[in-house]
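Asker: Model the structure of this input:
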Amino acid sequence: MDIRGGWSCSELYVKPGVQFPGRCVRSQSFFHSRVPTACKKFQSLNPAAGSQEDRPRSTSVKGRSIRRESAETTPGNGTLVGAIALITGTSIGAGILAVPAKTIAAGFIPSASIMTGSWIFLVLEAFLLVEVNLALMSSKKANHSLSKVISLQTMAETTLGSRGGILVGAVYVLLTYALIVAYISKSGEVLSLLFHVPRQIAEVLFVGVFGYLLLSGGTKLADRANQFMTAGLIGLFLLLVIGGSKYGDWTALLHQNWKMAPEAIPVIFLALVYHDLIPVICTYLDGDVRRIQTSVIVGSAIPLAMLLCWNAVALSLASTSGNADPLSLAIQTSFAVQLFSLLAVLTSIIGSVLGMSEFFIERLGKSIAILLPGETFFDDATSPRPAHIKLVSVALVLVPPLLLSLSISDAFFTAADLAGGYGMTTLYGVLPPVMAWGLAKESGNSHYPGGRNWITKRGTLAVTGVCACGIIAGQLILDLS
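Answerer: Okay, here's the model as predicted:
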């Protein structure tokens, strides 16, 4: 779930990262998306994709290590079913663990309404990202072809200038740190129950073991482990939902408190966002706007249905547990719930840590190139990174969140609120209409070049942008009150 069907995926992004069955690492796409090799099924349809000749090479320009793409890269030739599976898998992760605690006060009907409304809003935002991405695909300005993924950072730099790219980078770092803090906190809680040790010790042990395995096993080990964990996660989800439905008090779903509903928006966003995958889907489906939009609607509707079922069962059980969060109570005694929670965290944190570590590796490489002119950090995207650089990058990713998690008593929900209420809302709520508006303003038309739908009209851009800013403002008021 991370939260983000049974496909065996390889690297969807050229930067080292892994794509798992029905689950794509969410944290990499807007920084490290380059050439989509999607998955084995895609590779069989497009043998050239992912070949050695198509991988980006590194060259040195004025002492800086940069990458260039092969001009021979073949465009994506993906299937609609494949795109739907990628989006669905990306939306399944640890965010679902925070949902019952945030929706119990509002009740099922208000929270279900918020979920549905958020889903519609996020679909509109996804359509905006699709339209901007396709417009840049067809524009010489972006200096890309349909064979290459235009990342979110590139989209921001092209439409908003270098400052836009810097803003995206800053929000990305803060968002990813918040997510990792939440994952470490929840893993510490679960492991402390499983092994009867203090939470702080469990968190330190988790980070130490996870970091060691990541450094020693790399993405290959992460890929194999995540395939197994994802399958177990889905199986346990079905088991808990079906089993829990037998004991719930379904009349409890009639409880309504609409004033409390807005408090659930951040974690609902966290559980439903998939927008970092949009640039990849655009290339994977060859820029076919109808298929892309269909994949967005269907691929995101499946996680919505899962979330609604999960929330309904959890809230039906709440009345039997004194209106307390049933997941928080069950995790104290149920091994199945403990295992489910741990798998949800593990399948989520892998992508965040891999993506962030590659982000730091790239910047460390550029720093070395500046300090030591003429030195190349690595020759191509598949070259092994120096061990000490990998160690430093992983430490930069894991140590600061660990320290924050150790110092905050309720780090999981606090970090989840920050990530959903500010980070994801900024990146996937405010940014898409602003980018679309920038293109529309530059073209002098009511919609930007390449726009294909009513969604590109400036009135729609204004409404979506205002809604996103309203969500951020509402979360800020809640935090300050």
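
Asker: C-alpha only now, for contacts and for neighbours.
Answerer: Fine.

Asker: where do the helices sit along the stretch 251-400 of the chain?
Answerer: Read by DSSP state H, counting those that start in this stretch, the stretch 251-400 of the chain holds these helices, from start to end of the chain: 265-272, 278-284, 289-318, 326-333, 335-371, 387-407.

Asker: Looking at the ones you listed, which is nearest to residue 440?
Answerer: Taking Cα to Cα as the criterion, residue 440 comes closest to helix 289-318 out of those, the separation being 18.7 Å.

Asker: Could you also give me the structure for this next sequence, so I can compare it with the first?
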Amino acid sequence: MNSKILGSIAIVAGTAIGAGMLALPLATAALGILPAMVLLLLVWGVSAYTALLMLEINLRSGVGDNVHAITGKILGKKGQLIQGASFLSLLFALTAAYLTGGSSLLVLKAQNIFDMQLDNQLAVIIFTLALGGFAALGVSWVDKVSRVLFSLMIALLILVVLALLPEVNSVSLSQTVAGSFTNSWMIAIPVIFTSFGFHVCIATLVRYLDGDAKSLKRVLLIGSTIPLLCYILWLLVTLGTVGATHIDSFSGSLAQLVTALQQIVASPMVSKAISFFADLALITSFLGVTLSLYDFVAELIRADNSIKGRSLTWLLTFVPPLACALYIPEGFVAVLGFAAIPLVFMIIFLPIMMALKQRQQQTSGYQVAGGKLALGLAGIAGVVIIAAQLWVAL
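Answerer: This is a model prediction of the structure:
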């Protein structure tokens, strides 16, 4: 493999791996380890197929087009409106989730380091002001910071997994949680689906690799498999050490999960690594998402580059998710689950519609295997994901 392919694989894997990984044990504890693994494989299959479907659409539309332009070409203004609304809703939901998760970790740090009880709402505001400013600095700053932080996060993930693996035991792995079987699945499905949301980078990679279908297919399949393996290992070391019953009792609290993992290991260095890994997973995801949201809002309101224009864009970017984070202080898992709804429209429903229309007009070019049967199954998967989140919400 050449460096461009390796770099592209890293982009796919890096786009998926982030704060969503922290939510997986909290969302799947009630299922138990084996059902959680099965669900991971099923969702990975849907994500890999839809990635190849979006690759097909990109290649047939023309190398160089972005998602918005492709949607407009095939589905017109109405399609673009749905795509834009879905993208905006997704970014708002992810930002709100990362604010709630980040603030809970900030509260934990204040307790552990300064022995002080920080108000959760104050922690949300501090987290927003401290890190939200990076979005206004522009992509070059965020890119430089994110590269360093993401590299550190991966190194810490490896260290944490290696440290916790010897502590995995059969008793913890075999634990089951008493409760509603249906509710357990419905809570887990949307969160796992959101954790495989790497599709936003496909159009960029098509341009980067000059539309080489063979290389792009390899990049997407390998790049999506790396997060799958990371998630499997992460569930193994969390559910296999802390235990499903204990994690389920946290009620979605990220701070309690981090504390429980720290108590498993005897080494102070590994304990700090666990805390730092959680911090970096949240921060890298937060920076990437808020930069995209800031740029999208700026384009939407046609803001200029003046202080007034940037201030207005910043307020419109952060006030809605901040209000959500203040209203739902422990909503990390819940809001991540909600993000699955707009994501379904972006990477399942709209691509299916575009592929069907393209295939009627073009018979040549790359086409993902499976035909209409695979498209139908992907559509059913999308309906199931949305139904699961609505079940949880209602």
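
Asker: circling back: so which of the helices of the stretch 251-400 of structure 1 comes closest to residue 248 of structure 1?
Answerer: For the helices of the stretch 251-400 of structure 1, distance to residue 248 of structure 1 was read as Cα to Cα. The smallest value, 4.5 Å, belongs to helix 289-318.

Asker: Turn the helices of the stretch 251-400 of structure 1 into CSV, including distance to residue 193 of structure 1 and mean neighbour count.
Answerer: Below are the helices of the stretch 251-400 of structure 1 laid out as CSV (distance: least, Cα to Cα, whole Å; neighbours: other Cα atoms under 10 Å):
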stretch, distance to residue 193 of structure 1, mean neighbour count
helix 265-272, 24, 27
helix 278-284, 38, 28
helix 289-318, 21, 21
helix 326-333, 7, 16
helix 335-371, 8, 22
helix 387-407, 17, 18
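
Asker: Among those helices, which comes closest to residue 469 of structure 1?
Answerer: helix 265-272 (13.1 Å).

Asker: tell me the angle that closest one makes with helix 289-318.
Answerer: Put simply, helix 265-272 of structure 1 runs at 120 degrees to helix 289-318, going by axes from the mean of the first three to the mean of the last three Cα atoms, to 10 degrees.

Asker: Residue range in structure 2 corresponding to helix 265-272 of structure 1, please.
Answerer: Equivalent residues of helix 265-272 of structure 1 are located at 189-196 in structure 2, counting by TM-score structural alignment.

Asker: any idea how far the matching stretch is from the chain center?
Answerer: Distance of stretch 189-196 of structure 2 from its chain centroid, counting by Cα atoms, centre = their mean, to the nearest Å, is 7 Å.

Asker: Residues contacting it from elsewhere in the structure, which ones?
Answerer: 16-18, 20-21, 23-24, 27, 39-40, 43-44, 47, 224, 227, 333, 336-341, 343, 385-386, 388-389 (Cα atoms under 8 Å, 6 or more residues apart in numbering).

Asker: returning to what we had before: out of the helices of the stretch 251-400 of structure 1, which comes closest to residue 245 of structure 1?
Answerer: That would be, of the helices of the stretch 251-400 of structure 1 and by Cα to Cα, helix 289-318, which comes in at 5.6 Å.
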